[in-house]
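Participant: got a predicted structure here, sequence first:
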Amino acid sequence: MTAPSTAPASSRGGRWIQHWDPENEAFWNETGEKVARRNLFFSVLSEHIGFSIWTVWSVMVLFMGPEYGLTPADKFFLVSMATLVGAIVRIPYTFAVAIFGGRNWTVVSASLLLIPTIAAFIVMEPGTSFNTFLICAMLAGIGGGNFASSMTNINAFFPLRKKGWALGLNAGGGNIGVPVVQLIGLAVIGAAGGPRVLLGIYIPFIVIAAVLAAVYMDNIASVKNDTGAAKDSVREAHTWIMSFLYIGTFGSFIGYSFAFGLVLQTQFGRTPLESAYVTFIGPLLGSLIRPVGGALADKYGGAKITLWNYVGMAAATGVIVIASMQKSLPLFTTAFIALFVLTGVGNGSTFKMIPGIFQAKALAKGLQGEEAAAYGRRLSGASMGIIGAVGALGGLGINLAFRQSFLSVGSGTGAFVAFLAFYGLCFAVTWAVYLRRTASNTVAATATTESKPQLSYAEV
């Protein structure tokens, strides 16, 4: 069997793939997998740098000593605003892939990272006003949008059976940008370098990422914005349920990534160098484990992995509360790092659930084969931007909760108690929506459509 051609179309210029059918195993084995993996690699590179620029202020605030005139509350507000902008821009970034093409938008979005990096490089010195720092932190938020466009793009390249692994690897590789910028910050602090050195290191890498995307990535011509799909995804209850669950996983990851060093400085009196020595460990492990969460979800079902992951997150948070009350830095740090690992597992499992949920809905409607796959891709692609944006807002909530907790009681204990209650609620929602009625729903579906394949929500 001859694989359909993936040659670029001369009529539109650039690297445009006119035919893409990853669900066709012959096409995938002969042509698709190689192309998809190449695009995945360079998508990860660009998204990785985007995450680094988005979270660079989690490191910058460690540099900003008394001479900058900022209180701990001011610093938490700076990182909160970077988180907020990163969440908001995920919506337009999701739709930009279909408008401009995945490869083309990767080039543009990577190049845009030069704006916040150069701006911060220019103004980063004592005496600069708080509002100027705030504007620069907000500009850095555009790095958070790269995740949404990258995930939407890679979702189109891979078949359903590979999405958990591919999306987990794509997101995990991007998430590693958080600990990498913190590690580079540690090296700069250790070498007695200033914040401008950290920013200057990233400028050439941004240019390299944009150039490599232009040379090696592809656009898929069939990926188009479907306003009907966008409206359908907004009306779909599962979009908002998964957004809520993603707040608990990714919102926790990005919020803690911004806040970890500040909490160590403010609550335990660590110096910038002492904070930097451990700040990167949690985000690093949480990023590396994300593809494992996706692979576990592929094997056992995303809902099951997500459910028990929330149990682990609640347990780790409970230990953090105890450590915080007892002022035990070793126990606090160990439990916090464990919580980071669990957020990574949950990131992979929750994002795997999204295409599976809409595939299950397609089968429940009686659709089969490519028709069912197309329905699943249509709604899952449209919903990913919303889910990613709302999930990232969880990071804003975490940093604002820490800010209020330190203002009110002088520690982060109150915030952690609130997070513990939230994880309990996430557990209850996951069980009630995706696991409680699985058996009865599957039996009912089988009774009405015995000849049609069914996919239960427990398998998503």
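Facilitator: Received, thanks. Numbers count the residues shown, from 1 in each chain.

Participant: going by C-alpha atoms from here, please, whenever you check contacts or count neighbours.
Facilitator: OK.

Participant: tell me where the stretch 51-200 of the chain has helices.
Facilitator: Secondary structure of the stretch 51-200 of the chain (DSSP state H, counting those that start in this stretch): helices at 56-63, 72-88, 90-100, 102-112, 114-123, 130-140, 145-157, 160-175, 177-190, 195-216.

Participant: typo on my end, it should be the stretch 351-460 of the chain
Facilitator: Using DSSP H, counting those that start in this stretch, the helices of the stretch 351-460 of the chain run over residues 369-409, 413-430, 438-448.

Participant: and those as JSON lines, adding distance to Lys327 and mean neighbour count?
Facilitator: JSON lines is the format used below for these (distance: least, Cα to Cα, whole Å; neighbours: other Cα atoms under 10 Å):
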{"stretch": "helix 369-409", "distance to Lys327": "14", "mean neighbour count": "23"}
{"stretch": "helix 413-430", "distance to Lys327": "10", "mean neighbour count": "18"}
{"stretch": "helix 438-448", "distance to Lys327": "44", "mean neighbour count": "13"}
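
Participant: was I right about Phe158 contacting Arg38?
Facilitator: No: judged on Cα atoms under 8 Å, Phe158 makes no contact with Arg38 at a distance of 11.7 Å.

Participant: look at those two and report which has more neighbours.
Facilitator: Shown here are Phe158 and Arg38; by other Cα atoms under 10 Å, Phe158 has more neighbours (25 against 13).

Participant: next one for the comparison:
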Amino acid sequence: MAFLYFDIAFMVWNLLGPLAPIFAAELHLNPAQKGFVVAIPTLAGAVLRLVNGFLADRIGQKRTGVISQVIVIGGLLGAWGIGIHTMAGLLAVGLVLGFAGASFAVALPLAGRWYGPHHQGKAMGIAGMGNSGTVLAALFAPLLAREFGWNNVLALATIPAALVLVAFIAFAKDSPNQPEKQPLGKYIAAYFSMLGQADAWWFILFYGVTFGGFVGLASSLPSWYTTELALTPIQAGYATAACVFVGSMVRPIGGALADSIGGIRALSAVYALAAVLLAVISFSPAHFVVMFPLFLCVMTALGAGNGAVFQLVPLRFRHEIGVMTGLVGFGGGLGGFYLASSLGVAKQLTGSMGPGFLVFAALALVALAGLSAVKTRWRTTWGAALVGVQV
């Protein structure tokens, strides 16, 4: 149920990316405006993950998931009923979709708290494979927009969301291994306490690159394919869906690999590969036979990295997993917002998205350097206390 809830929530969260080529043309948005609109749900989801992290610990993951899903369904139906005819309306929809993006802080603790340290990578990877919901948005949103109009897609998306909500209410169950409930003041203090630990900032950076790169590309690729290669929105949706599907499916593989060889080794390989691929993308000619394999490979690397990060987080912060899921998810959302918006700005200023890819490649190298700086300390301190577990 954690996977299913996360999957449909991600589908809804990423609706604006596949629809961007259509509504941008209709509303006459420039590349920077289009990139900003596409990035807003990611930013809103990042902030709301902090809220959902508190609620998941306070009232339980199931109740928090139900509340968020009801808000999303109601918001989409309201937007559809009113009709979206301006950029301001799109930004409002993006803020509502942020509640779907905040599902991250519900689904991962819902799954992770049922399992011990030796299976965190696999459990969190399977739940996190809900990233694949982005595939559904990329595949079906442009098709439905062509048949019924892009405004009506907002209402159509509530149908699977409502069905999953019913199943979630019926079948989801919180683990008995819940943290002690704390008042809001203590919870906020816990966030500040985590922010006082250097390791928390490292994890925010690490996930900001892996998940931020993944979701930023998932939101931006439909626009890239339509503007750089002149594909139709439907063709761009198919190409994006293929990249996102592979990146989503390898998330549990990344978690399992981290369980086997250690999250540090797995992440080091991910950052090195992602940096190289993004740099190559920034300089490569805009031809489908060149760019599609490159995007497929970088999404695969980033998807595996998502699983590897969340093999390490619950090992380091076992008793603060709710707070850390919110913080790390916040970092991932910020990374996605930065990438999606910067690609639009790069296109507006230079006529190419290449500089945006190149800067994100540099961020991957920063993450690699940071991981290299902390790995010895991690392995000799908290990692050494985990008998039989690879760090």
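Facilitator: Great, that's in hand. As the structure is a prediction and not an experimental result, all values here were calculated from the model.

Participant: rewinding a little: how about the helices of the stretch 351-460 of the first structure in TSV, adding distance to Ala137 of the first structure?
Facilitator: As requested, those are exported to TSV (distance: least, Cα to Cα, whole Å):
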stretch	distance to Ala137 of the first structure
helix 369-409	13
helix 413-430	23
helix 438-448	45
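
Participant: figure out which of the ones you listed is closest to Ile241 of the first structure.
Facilitator: Nearest to Ile241 of the first structure, of all the helices of the stretch 351-460 of the first structure, is helix 413-430, at 8.0 Å by Cα to Cα.

Participant: circling back: closest to Tyr246 of the first structure out of the helices of the stretch 351-460 of the first structure?
Facilitator: Using Cα to Cα and comparing the helices of the stretch 351-460 of the first structure, the one that lies nearest Tyr246 of the first structure is helix 369-409, at 4.8 Å.

Participant: compare the helices of the stretch 51-200 of the first structure and give me the one nearest Thr430 of the first structure.
Facilitator: Put simply, out of the helices of the stretch 51-200 of the first structure the one that sits nearest Thr430 of the first structure is helix 160-175, at 18.2 Å, with distance taken as Cα to Cα.

Participant: who touches the closest one?
Facilitator: Helix 160-175 of the first structure is contacted from outside by 23, 40-41, 43-51, 147, 150-151, 154-155, 158, 283, 287-295, 297-298, 344, 347-349, 351-352, 355-356, 373, using Cα atoms under 8 Å, 6 or more residues apart in numbering.

Participant: restricted to strands, list those.
Facilitator: Residues of the contacts of helix 160-175 of the first structure located in strands (DSSP state E): none.

Participant: circling back: nearest to Ser111 of the first structure, of the helices of the stretch 351-460 of the first structure?
Facilitator: Across the helices of the stretch 351-460 of the first structure, Ser111 of the first structure has its closest neighbour in helix 369-409 (20.8 Å, Cα to Cα).

Participant: which other helices and strands does the closest one contact?
Facilitator: Other elements packing on helix 369-409 of the first structure under the criterion 3 or more Cα pairs under 8 Å, 6 or more residues apart in numbering; DSSP states H and E are helix 72-88, helix 90-100, helix 145-157, helix 227-235, helix 237-246, helix 252-268, helix 329-364, helix 413-430.

Participant: how close does the aligned partner of Ala120 of the first structure in the second structure get to His85 of the second structure?
Facilitator: Using TM-score structural alignment to pair residues, one finds that Ala120 of the first structure aligns to Ala79 in the second structure. From Ala79 of the second structure across to His85 of the second structure, the span is 10 Å (Cα to Cα, to the nearest Å).

Participant: same thing with Phe54 of the second structure?
Facilitator: The spacing between Phe54 of the second structure and His85 of the second structure, counted by Cα to Cα, is 35 Å.

Participant: which of those two has more residues huddled nearby?
Facilitator: Counting neighbours by other Cα under 10 Å for Phe54 of the second structure and for His85 shows that Phe54 has the greater number, 26 against 12.

Participant: isn't Ala415 of the first structure right up against Asn399?
Facilitator: No: contact between Ala415 of the first structure and Asn399 fails when scored by Cα under 8 Å: they sit 9.2 Å apart.

Participant: against the second structure, where does stretch 279-292 of the first structure fall?
Facilitator: Using TM-score structural alignment, the match for stretch 279-292 of the first structure in the second structure runs over residues 240-253.

Participant: buried sites along the matching stretch?
Facilitator: Applying a neighbour-count criterion of 16 or more other Cα atoms under 10 Å, one finds 240-253 buried in stretch 240-253 of the second structure.

Participant: rewinding a little: distance of the match of Ala120 of the first structure relative to Val72 of the second structure?
Facilitator: If you go by Cα to Cα, the gap between Ala79 of the second structure and Val72 of the second structure works out to 11 Å.

Participant: and the two? which has more neighbours close in?
Facilitator: Set side by side, Ala79 of the second structure and Val72 give different neighbour counts by other Cα under 10 Å, the larger being at Val72 (24 against 19).

Participant: list the contacts of the more buried one.
Facilitator: In this structure, Val72 of the second structure makes contact with 96-97, 99-100, judged by Cα under 8 Å, 6+ apart.
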